[in-house]
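>>> Based on what follows, work out the 3D shape:
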Amino acid sequence: MTTLFGIKNCDTIKKARNWLTAQNIEFTFHDYRKDGLEAEWLNKAEQALGWEQMLNKRGTTFRQLSDEQKQNINKDNAMKLMLEHPAMIKRPILFHKDSYFIGFKPDQYSEVFA
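Just a heads-up that it's a prediction; the model follows:
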């Protein structure tokens, strides 16, 4: 089973969804905002990808944190923040054949589905 995780209105998500559809790959889309986010899933993804890879420091939500919060970021508080504010998670995260992949590049997806 293939699942794409992210936020519906994200441009990168749209590109990934379009690519998967164009390749006739069946997938489920899990929207963090609409469908929610479970700590169990976040922990599994973090174990596979690492919290530093998952944390979106370029996004508005992260930039709105206080300087103290940004300077004292560690695994525990990053995980808590991502659970509270899913927009802080880099997108998309693809789950395919028991593996997680982060971001979208057509070449990477071609390799994953080869």
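
>>> use CA for all of it now, contacts and neighbours both
Noted.

>>> Pretty sure residue 27 sits against residue 18.
No - applying CA atoms under 8 Å, one finds residue 27 not in contact with residue 18, separated by 11.3 Å.

>>> So the two - more neighbours on which side?
Regarding residue 27 and residue 18, a neighbour count based on other CA atoms under 10 Å identifies residue 27 as having more, with 16 against 12.

>>> another one to check against the first:
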Amino acid sequence: MTKLIGYKKCSTCKNIEKMLDEKNISYEYREIDKDLLSVDELKEIREKADVDIFKLFNTSGMRYRELGLKDKKNEMTEEEIYELLSTDGMLVKRPILLKDNKAYVGPQVKKYLETL
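Predicted coordinates for the structure are as follows:
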């Protein structure tokens, strides 16, 4: 099953939904602001997407700026980062696509879908 993790008000997430529909790919939608990702889920996504932990941050989000994470994140341990991300879906980069034991985060999602 294909899963899309996103935020309903996010234009990028809406565009990915449209791409999935155009390609007739059925998917389950998970709203990241209402159904938070656990530490274990975040670790699994990072591993399956093969990305640096900092790529999991929504660096353009208001919460990221409010918390001053641009400077703080480099001083945090991986565990602290996972814990923080698991408490606020708005801190997590989106969209996230889970398909066939792979994960795609942010810009990776569109690139992947364009290859199908």
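
>>> separation between residue 15 of structure 1 and residue 42 of structure 1?
23 Å (CA to CA, to the nearest Å).

>>> Tell me which of those two has more neighbours.
Legend: neighbour count by other CA under 10 Å for residue 15 of structure 1 and residue 42, higher for residue 42 (19 against 15).

>>> Now name the helix or strand holding that one.
helix 39-49 (DSSP states H and E).

>>> name the element the closest residue to residue 110 of structure 2 other than its chain neighbours belongs to?
Excluding the flanking residues, the one nearest residue 110 of structure 2 by CA to CA, 6 or more residues apart in numbering is residue 16, at 6.7 Å. Assigned by DSSP H and E, residue 16 of structure 2 belongs to helix 11-22.

>>> Mind checking what helix or strand follows that helix in sequence?
Scanning onward from helix 11-22 of structure 2 (DSSP H and E), the first element met is strand 27-31.

>>> buried stuff in that next one?
The neighbour-count check on strand 27-31 of structure 2 (16 or more other CA atoms under 10 Å) flags 27, 30 as buried.

>>> Between helix 11-22 and that strand, find me the angle.
160 degrees (axes from the mean of the first three to the mean of the last three CA atoms, to 10 degrees).

>>> after superposition, how close is strand 27-31 of structure 2 to structure 1?
By mean CA distance after the TM-score superposition for structure 1, the fitted strand 27-31 of structure 2 averages 0.7 Å away from its aligned residues in structure 1.

>>> how distant is that strand from the center of its chain?
A distance of 12 Å separates the centroid of the chain from that of strand 27-31 of structure 2, by CA atoms, centre = their mean, to the nearest Å.

>>> Please report how far the counterpart of residue 52 of structure 1 in structure 2 lies from residue 10 of structure 2.
Residue correspondence to structure 2 (TM-score structural alignment): residue 52 of structure 1 is matched to residue 54. Residue 54 of structure 2 sits 20 Å away from residue 10 of structure 2, taking CA to CA as the criterion.
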